[in-house]
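1. Coordinates only, no sequence provided:
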């Protein structure tokens, strides 16, 4: 496909929007992640009305995105487009040793450190509960390695992670995607995710507050959607699968990581699990009803089932391909496909 170029008037508009000291400083800051007006006011030492006016101009020029999260609005540099390519070239030419930019960078670093400390405090308060759950199944490293193997390394343009939690999938798959969005219903978890992405230096992923069942996102706009250990918390997991399918482009893939059927009833009360795992037959039915074809299944069962009774399953499905019988990969002794799951 031929590379698209900006018309002369479009290039001039971009240069006008970026060609002002405060707006250039804002673009440099927003290229590194999500920031609020309050954040930007603290970093630049300018009034809120002034910062808001510059943000409005950058938004009108199509250079930044604005996301509402409760009472807070977050801003960041837009991910793709010819205008953004020009902006990134301008930002890349800026001298990081400039005293003004050095001060901005130092203040941004301090702000992110404070944000990280607050997020980690929340994470620490809940770590014991999460650790107790992790001890019931195979190690996270084994699950992540299996997921990477199942997905392969073919690059994707846009990734969507539903129920992003700590943002781990966005970190794990960094380098595979050009642009990624993580969605979660918990502001506390989004704070953890933002801190983790900052710490890992992941700049092409953003996290948003949203309802997994009704996302204000354009249909068929993502090449890969991931749902990692989320469905068992939902009253209607099939609705989340349908929403994921709506957002997948033709040929796009859905990767679901969740628990196989089990009998650990304590998870209902102690960890708010609404579903005690999912069978292959159940998942296949939901995927097919959503217009997806199951193309691969991976079962990861701990070798010491008495102490770790939970099997983790990875389902990979594709939109717009003919149905094929998926191979079932096993980690230790896994369950075969349930009866009725072709």
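-> All right, it came through fine. This structure is a prediction, so every number in the text was calculated from the model and none was measured.

2. hey, let's count contacts and neighbours off CA atoms from now on
-> Fine.

3. roughly how far apart are the closest residue to residue 18 other than its chain neighbours and residue 56?
-> Take residue 18 and drop its neighbours on the chain: the residue closest to it by Cα to Cα, 6 or more residues apart in numbering is residue 24, 5.3 Å away. Relative to residue 56, residue 24 is positioned 14 Å away (Cα to Cα, to the nearest Å).

4. who has more neighbours, those two?
-> Set residue 24 next to residue 56 and count neighbours by other Cα atoms under 10 Å: residue 24 wins out with 20 against 14.

5. these two touch, right, the more buried one and residue 14?
-> No. Using Cα atoms under 8 Å, residue 24 makes no contact with residue 14, being 11.3 Å away.

6. if we can go back for a sec, that's a strand at the residue nearest to residue 18, yeah?
-> No. Counting by DSSP: H, G, I helix; E, B strand; the rest coil, residue 24 falls outside a strand, being helix.

7. let's bring in a second model and compare:
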């Protein structure tokens, strides 16, 4: 537990020590929720809920994320105030009837999300099915990805172009926290529903531009860009932006298609780039200050021209290693 000055302690307790606000903290510790969601769950007016959220935000307990016309709220990940709030929540009786009722209503909100997400996914399932038939089985790609990432725990993972949130689920056992970013609110709805179904609270998803991330520099140990770059006019800029948010010795893993000539993918599936050569990818990563460590090609195994090879590139930010080498050389010179 962090220690507090008297005034700071009083402010945090004043913010959290009100029945509705404590209920809000309990809910926001479990999910990203809008004012509308919270109004449905607590049965209170939107102005009242908004006022409570404003006070909790000012106390450093709640974060606000904008997604188009919608704003989502969530209990902050870090901070001394949040540590105290989590301790208070941990001491709440698990059989409290008010909290149990809130939990049941939260489950109903999540079910509605899931149904909307499933409807969207069903409308677009044919597109995904067609792409799957063109390249190697996803299970094989995922086995390769897991093998390259390894089982060593990471503090923070970033999944760019998270889509359905599959990477957040696949690697859930190795990270302490994770963020998925996508430019599509519909896909974020699918991802949230999938995370809800898994009960995965260590991962969140956010609306954002892969070329201009709403994230601090040097904040992630592992960044994944899975089947995203071929949709971009400037994939090199996405690589540079991914490198910006990597910590020293952090890793970038890119999964995409090798060069191909399936021109119809431009018109029918919005592909802007028909795959990437190893040389082009290595050049972009090198310019971004990264060092390529592994490259793996996964051929589809299908006969004929209608087939795609999936390539996987793993690169590392070498700054910590370089600094250590310089220190060792200085000691030897002395």
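-> Happy to help now that I have it. The structure displayed is predicted, hence computed values, not measured ones.

8. hang on, the earlier thing: ok, the aligned residue in the second structure for the residue nearest to residue 18 of the first structure to residue 59 of the second structure distance?
-> By TM-score structural alignment, residue 24 of the first structure lines up with residue 22 in the second structure. In this view, residue 22 of the second structure and residue 59 of the second structure are 13 Å apart by Cα to Cα.

9. quick one, what contacts the equivalent of residue 135 of the first structure over in the second structure?
-> In the second structure, residue 135 of the first structure lines up with residue 133, judged by TM-score structural alignment. By Cα atoms under 8 Å, 6 or more residues apart in numbering, no residues touch residue 133 of the second structure.

10. Kindly report the same for residue 70 of the second structure.
-> residue 34.

11. likewise residue 247 of the first structure?
-> 217-222.

12. Trace it over to the second structure, please.
-> Taking TM-score structural alignment, residue 247 of the first structure has residue 245 as its aligned residue in the second structure.

13. try residue 276 of the first structure
-> Mapped onto the second structure by TM-score structural alignment, residue 276 of the first structure lines up with residue 274.

14. Could you look up the SS state of its match?
-> coil.

15. Looks like it contacts residue 263 (just checking).
-> Yes. Under the criterion of Cα under 8 Å, residue 274 of the second structure makes contact with residue 263 at 7.5 Å.

16. between those two, who's got more neighbours?
-> Counted by other Cα under 10 Å, residue 274 of the second structure and residue 263 do not tie: residue 274 has more neighbours, with 19 against 12.

17. Contacts only, for the more buried one.
-> Residue 274 of the second structure neighbours (Cα under 8 Å, 6+ apart): 230, 257-263.

18. so which strand or helix has the aligned residue in the second structure for residue 51 of the first structure?
-> The equivalent of residue 51 of the first structure in the second structure is residue 49 (alignment by TM-score structural alignment). Using DSSP states H and E, residue 49 of the second structure maps to helix 46-58.

19. Mind giving me the packing neighbours of that helix?
-> helix 6-16, helix 19-28, helix 35-42, strand 62-67 (3 or more Cα pairs under 8 Å, 6 or more residues apart in numbering; DSSP states H and E).

20. Give the aligned range of the shortest one in the first structure.
-> Think strand 62-67 of the second structure. Using TM-score structural alignment, the residues of the first structure aligned to strand 62-67 of the second structure are 64-69.

21. what's the mean distance for that stretch versus the second structure?
-> Mean deviation of stretch 64-69 of the first structure relative to the second structure after superposition (mean Cα distance after the TM-score superposition for the first structure): 0.7 Å.

22. for that stretch, which positions count as buried?
-> Residues of stretch 64-69 of the first structure classed as buried: 64-66 (neighbour count, 16 or more other Cα atoms under 10 Å).

23. the strands in the stretch 151-300 of the first structure, which residues?
-> Ranges of strands within the stretch 151-300 of the first structure are 156-162, 177-184, 205-209, 222-228, 248-259, 292-300, based on DSSP state E, counting those that start in this stretch.

24. Quick one, which of those gets closest to residue 126 of the first structure.
-> strand 177-184 (16.8 Å; Cα to Cα).

25. superposed on the second structure, where does that closest one end up, distance-wise?
-> Its matched residues in the second structure lie on average 1.2 Å from strand 177-184 of the first structure after superposition (mean Cα distance after the TM-score superposition for the first structure).

26. Which stretch of the second structure lines up against that strand?
-> Taking TM-score structural alignment as the measure, the second structure aligns residues 175-182 with strand 177-184 of the first structure.

27. Next, the buried residues of the matching stretch.
-> So for stretch 175-182 of the second structure, counting by 16+ other Cα under 10 Å, buried means 175, 177-182.

28. what do we get in the second structure for residue 151 of the first structure?
-> By TM-score structural alignment, residue 151 of the first structure lines up with residue 149.

29. Which residues are in contact with that match?
-> Per Cα under 8 Å, 6+ apart, neighbours of residue 149 of the second structure: none.
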